[in-house]
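**Student:** Based on what follows, work out the 3D shape:
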Amino acid sequence: MMDFPELNRGDRGEAVVQLQTWLNRVGAMLKDDGDFGAATERAVRYAQGIAQHASTGTVDGALWSWLGSQPEPFPLLATNGLAFIAREETGGLNYYSLHTRWPHYPALASGVTIGVGYDLRFTTKSEFNRLWSPHLPPSHIRELEKDIGRKGSKTRVRELKKAGIEVPFDKAWKVFVEHTLPEYHGKTLGIYPTLNKLPDLCRSTLVSLVFNRGSSLNGERRREMRAIRGILVEADNPSYHKKKIKMLLADVEDELISMQRLWSPETGVYKRRQKEANLWRRGLQAW
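**Tutor:** This next block holds a predicted model:
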């Protein structure tokens, strides 16, 4: 049984990994690397604020107890895998507070995006209102409705920021875990039916992929996504032993890397494919 010691910035080890994992339950979006650095301290203060504890940056028994009582945000995905997706969509807590809390434009085919990867180009007015009206002022809702179904631009997001439209992170997190994540888990399951049989972090890898690229399998640009489906179908053979299944599933990492052909190396999506490949490998190794 793990002890729950007092922790401060500079500490390292398994207790810090446990802390980071539990902080991720409430939206910290941390890498579970066991290093209590600036990002983890920021997340501790963030959690202390939610828990209405004093903002000390020190993890004491009261914070351990509160974090331990928090539910898993989406039980079908490992909390640290879920945190990976949210971090890729927002840049993390600090980046969110500095940039992503305002409407932003991720470029390429995206529309104006708010919160944790909520793209206004790919929603409807009724759905947008259902999800966001409880969280944003009516004037902000009316202005953002203008971007539904439309491709985004840097000019438009500058206009929205100038108008004072922003999304508090606690509201963004709520919509993400209650709606957006279940929606994309369902889309991923639709094209990869054996998703829930995979190791925890591998499930998160594929949901991250679909969250970023959508669920279409049509066309030359989707050949690796189709190849992944074939690998998963082959690996689901009940006569195979675990070692053979792991060998087959290892090929998914290669397909994720192969997808980088579609983007320039300096782009975020190119780098995201590498991170997803790393997460997939980690999931297999832990299985």
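**Student:** alpha carbons only for contacts and neighbour counts from here, please
**Tutor:** Fine.
**Student:** What segments of the stretch 151-287 of the chain are strands?
**Tutor:** In the stretch 151-287 of the chain, no segments count as strands under DSSP state E, counting those that start in this stretch.
**Student:** all helices in it, in order from the N-terminus.
**Tutor:** Secondary structure of the stretch 151-287 of the chain (DSSP state H, counting those that start in this stretch): helices at 154-162, 169-175, 181-191, 200-213, 223-235, 242-249, 251-258, 268-286.
**Student:** residues in contact with the residue nearest the centre of the chain?
**Tutor:** Closest to where the C-alpha atoms of the chain average out (CA atoms, centre = their mean) is I85, at 1.7 Å. Applying CA atoms under 8 Å, 6 or more residues apart in numbering to I85 gives the contacts 204, 207-208.
**Student:** which one of those is nearest R121?
**Tutor:** S208 (18.7 Å; CA to CA).
**Student:** what's near enough to touch the closest one?
**Tutor:** Neighbours of S208 in contact, by CA under 8 Å, 6+ apart: 85, 276.
**Student:** Now do it against F84, distance only.
**Tutor:** S208 is 8 Å from F84, where distance means CA to CA, to the nearest Å.
**Student:** and if you look at T113?
**Tutor:** Taking CA to CA, one finds T113 at 18 Å from F84.
**Student:** returning to what we had before: for S153, state which of the contacts of I85 is nearest.
**Tutor:** S153 lies nearest to S208 out of those, by CA to CA, at 23.6 Å.
**Student:** number of nearby residues for W263?
**Tutor:** 12 (other CA atoms under 10 Å).
**Student:** ok, it - contacts?
**Tutor:** So W263 contacts 269-270 (CA under 8 Å, 6+ apart).
**Student:** one more time with 10 Å, if that's ok
**Tutor:** 269-271 (CA atoms under 10 Å, 6 or more residues apart in numbering).
**Student:** If you rank those by neighbours, which is first?
**Tutor:** V269 (20 neighbours).
**Student:** Please give me every residue in contact with that residue.
**Tutor:** 88, 106, 209, 212-213, 259-260, 262-263, 275.
**Student:** Check Q260 too.
**Tutor:** Applying CA under 10 Å, 6+ apart to Q260 gives the contacts 267, 269-274.
**Student:** Among the residues you listed, pick out the one closest to L232, please.
**Tutor:** R273 (18.3 Å).
**Student:** Give me the distance from the host helix or strand of E41 to the chain's centre.
**Tutor:** E41 belongs to helix 38-51 when assigned by DSSP states H and E. Helix 38-51 sits 18 Å away from the centroid of its parent chain (CA atoms, centre = their mean, to the nearest Å).
**Student:** Before we compare anything, build this one as well:
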Amino acid sequence: MDVGSHPAAPSAEDLFEMLGYREAETSDAGTVEATVLDIPWSDAISERARSFIVGWETGGRAFYERVIKARPVWPEFASGITIGCGYDLGYHRPDEFRADWQGRLPGAAIERLSRTIGFRTDEPGRPAKVAQARALVRSLADIVIPWEVAIGQFDEGKMPKLVSQLYRSLDHLDRLHPHGRGALLSLVFNRGSGGFVSSKDRFREMRAIARAMATGERSEMARIPDLLRAMSRVWGEGSSLARRRREEADLFEAGLSEERLTEAVVALRQHGEAEAPAAPLAEQHEDVAEASDDEETVEEPALTEAPGPTVADVRWNPNDDDHPDYRHLPRAGQGATFDLTAADLERLVRLNVFRVRPGPLVFALRGCRIAGADLREDVEVLTLVDQRPDHRDYRCVMGVLDRGAGRMHAYRASTVPEARALVTGVQKARQGIFEGNLLPTGCYTYTVGTHRAGTSGEIRGVLRLASTATGAAEVVALRSLQDVVYDRRDFWHRCAPADNIHPGRRREGFSSLGCLTLPGDYDRGSRSHSGLWADFRVALGMGRTFAASDDGRQFSVMLLTGADAALVAGLRGAPAEGLRRLRFGSTGAAVARLQAQMGLAPDRQRLVGPVTRAAFVALQQRRLGWADGILSPEMEADLGLDVFREGEE
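**Tutor:** As a prediction, this is how the structure comes out:
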């Protein structure tokens, strides 16, 4: 289920079954808490957990006033006369009853109700007891306990007592999320705390819960939801009791999921933010030991049936102003056809002051297509059309620029994750797991190596986002954790996402959690590549069959948008200082000034890497409430920086 959702309220039939079912297994827990209770009971559980318990124990105010009619009832089964919010007189002592209700009810009502203390319709002689219970309910029908009195006793009398009972019974409750403590409190309300130590078979799951809690280990506590669900064997899957156990398990899991997510966010914040560091942060240009994300498999990401966004909800943000790739650009409608030359690509390198490696330059244009074709090879001019991706089809262009000859090769491609990856990304985020990302525009170093090495999805001869054949480069990627549309308020994650360049491997669509892909495939047996992917490799100087000698070859990959390219093409022969940008991969004096003004340690390479980009994103978020990770002249003014200089293109 969706861990952020609330289950449907129990029906009247469920509630009467629940009120009629109590297990008063005696506990030998002492007066000293197994877990010290040093906080008010109301701080021990979440409001969601309290509402869950109140719902199952009372049905809420409407049920109490319209169905129970605020009067004593007999819920059948083995219960006694029940008053208020599930207060079963058959399971209390006279002194308890008076302590709990003195001052809340008139003395005459207390006197009359006290005569039913300890009476419940169990064996032996149940038929006679049932008749007596029905007669008692009719006799006591003039006693009315207002909702405010009932819920007051529940919160001030019953809740503290049961919380104390729970804390006396189980170790390490302080290590649980308030949702988890609430789930176990609900169990104690319904089954008592004695089951945690009972030798009876019907309580074996409760004994297992006690053992798990005694370890204090997160891995053991994570077994508790399954133990709660396993209790259904006692009553049958269709009973309201089984449903309550399942919902307790869901509540417990919601706590585990939130803990994992918040712990991950705290770790990311500590890792990625540059605000008020103890010492100036230094830029990081080396590969990390391993990727933070698993490299993609060829199989489709597994979708769960949890409520939430579906593949049908996935779309590219229709508002360019709200997307980090387009926010910084002058407003212009998409769909323009333009001619792109090698000189235009070289100008984009200069305007972004990208540091590019010698040899062929890989260019990737997000949201772009080749007019009338899937590929163009060895040409001086490319006719392209600006468009937007859709996470379903190849709606980008990737190509190779021979910088010496001024000629280009271009192919239909994708630079975005597939639609299913956005859905699973949201689902995994609820579990504290990060999967799926959008690699922001910039200039990245890629090295020929192996994708998914040693697995069934292994592909030799791909381009890895790394500076070594087996490494993983750290970047700042964009993740959408709450919905399935990327925008400038999404989560910027400093990580090593393994966004490699490889064949899409499907007849329709492509396989990608964030990788850049081209139509085509790879055969492990023959080590042969096919499709546009193979053509792309050939344009880079590699063959259609993998050769070990290719491993370690390096290329710069300039990732921009079709709109970036169209703007520069439209200014051919005219000044373009307004299109100067600093983003990932930019280098030079302007970068050094930006790093200094953000309080970073001097960087000999004067290069925007993961530390500089993360610091800049944090600066934008603090001052603007959003980020695109790109410094333009307009953004320079908005942030009060002094970075760009006249004559620097």
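**Student:** shared neighbours of S208 and F84 of structure 1, anything?
**Tutor:** Common neighbours of S208 of structure 1 and F84 (CA under 10 Å, 6+ apart) are E276.
**Student:** sorry, back to before: counting neighbours, which of the contacts of V269 of structure 1 comes out on top?
**Tutor:** L209 (20 neighbours).
**Student:** what residue of structure 2 takes the place of that residue?
**Tutor:** Taking TM-score structural alignment, the alignment pairs L209 of structure 1 with L187 from structure 2.
**Student:** what's the answer for W280 of structure 1, then?
**Tutor:** W280 of structure 1 maps onto F252 in structure 2, by TM-score structural alignment.
**Student:** Quick one: neighbours of that match, just the number.
**Tutor:** Using other CA under 10 Å, F252 of structure 2 is surrounded by 27 other residues.
**Student:** again, but for T82 of structure 2
**Tutor:** With other CA under 10 Å as criterion, T82 of structure 2 counts 23.
**Student:** on that earlier part again, give me the element the alignment partner in structure 2 of the residue nearest to the centre of structure 1 is part of.
**Tutor:** Counting by TM-score structural alignment, I85 of structure 1 lines up with I53 in structure 2. Using DSSP H and E, I53 of structure 2 falls within helix 47-58.
**Student:** Buried residues of that helix, list them for me.
**Tutor:** For helix 47-58 of structure 2, the neighbour count (16 or more other CA atoms under 10 Å) marks 49-50, 52-58 as buried.
**Student:** Give me the buried positions along the helix or strand that it is followed by.
**Tutor:** Sequence-wise, the next helix or strand downstream of helix 47-58 of structure 2 (DSSP H and E) is helix 60-63. For helix 60-63 of structure 2, the neighbour count (16+ other CA under 10 Å) marks 60-61, 63 as buried.
**Student:** go on, stretch 138-151 of structure 2?
**Tutor:** 140, 143, 145-147, 150-151.
**Student:** how many neighbours does I68 of structure 2 have?
**Tutor:** Counted with other CA under 10 Å, I68 of structure 2 comes out at 19.
**Student:** That one contacts A62, correct?
**Tutor:** Yes: with contacts counted by CA atoms under 10 Å, I68 of structure 2 reaches A62, the gap being 9.3 Å.
**Student:** quick one: the residue nearest to the centre of structure 1 from Q285 of structure 1, how far?
**Tutor:** Per CA to CA, I85 of structure 1 is found 20 Å from Q285 of structure 1.
**Student:** ok and the helix holding I53 of structure 2 relative to helix 159-169, angle-wise?
**Tutor:** Angle of helix 47-58 of structure 2 versus helix 159-169, following axes from the mean of the first three to the mean of the last three CA atoms, to 10 degrees, is 110 degrees.
**Student:** what range in structure 2 does stretch 116-133 of structure 1 sit on?
**Tutor:** Stretch 116-133 of structure 1 corresponds to residues 85-102 in structure 2, going by TM-score structural alignment.
**Student:** Show the end-to-end separation of that stretch, please.
**Tutor:** Stretch 85-102 of structure 2 has an end-to-end distance of 16 Å (CA to CA).
**Student:** what does stretch 61-81 of structure 1 give?
**Tutor:** Termini of stretch 61-81 of structure 1 sit 26 Å apart (CA to CA).
**Student:** List the buried residues of that stretch.
**Tutor:** Under the neighbour-count criterion of 16+ other CA under 10 Å, stretch 61-81 of structure 1 has 63-64, 67, 73, 77-81 buried.
**Student:** try stretch 271-283 of structure 1
**Tutor:** By 16+ other CA under 10 Å, the buried positions in stretch 271-283 of structure 1 come out as 271-281, 283.
**Student:** Distance from it to the middle of the chain?
**Tutor:** Distance, centroid of stretch 271-283 of structure 1 to centroid of chain: 13 Å (CA atoms, centre = their mean).
**Student:** would you list the buried residues of helix 60-63 of structure 2 in CSV and tack on distance to G90 of structure 2?
**Tutor:** Shown next, in CSV, are these (distance: CA to CA, whole Å):
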residue, distance to G90 of structure 2
G60, 22
R61, 23
F63, 22
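**Student:** And those residues, which is closest to V617 of structure 2?
**Tutor:** The nearest member of the buried residues of helix 60-63 of structure 2 to V617 of structure 2, counting by CA to CA, is G60 at 46.6 Å.
**Student:** Just to check, that closest one is in contact with S51?
**Tutor:** Yes: under the criterion of CA under 10 Å, G60 of structure 2 makes contact with S51 at 8.8 Å.
**Student:** equivalent range in structure 1 for the lengthiest strand in structure 2?
**Tutor:** The residue-count maximum for a strand in structure 2 (DSSP state E) belongs to strand 442-451. Counting by TM-score structural alignment, strand 442-451 of structure 2 lines up with no residues of structure 1.
**Student:** Name the next helix or strand downstream of that strand, please.
**Tutor:** Per DSSP H and E, the first helix or strand lying C-terminal to strand 442-451 of structure 2 is strand 459-465.
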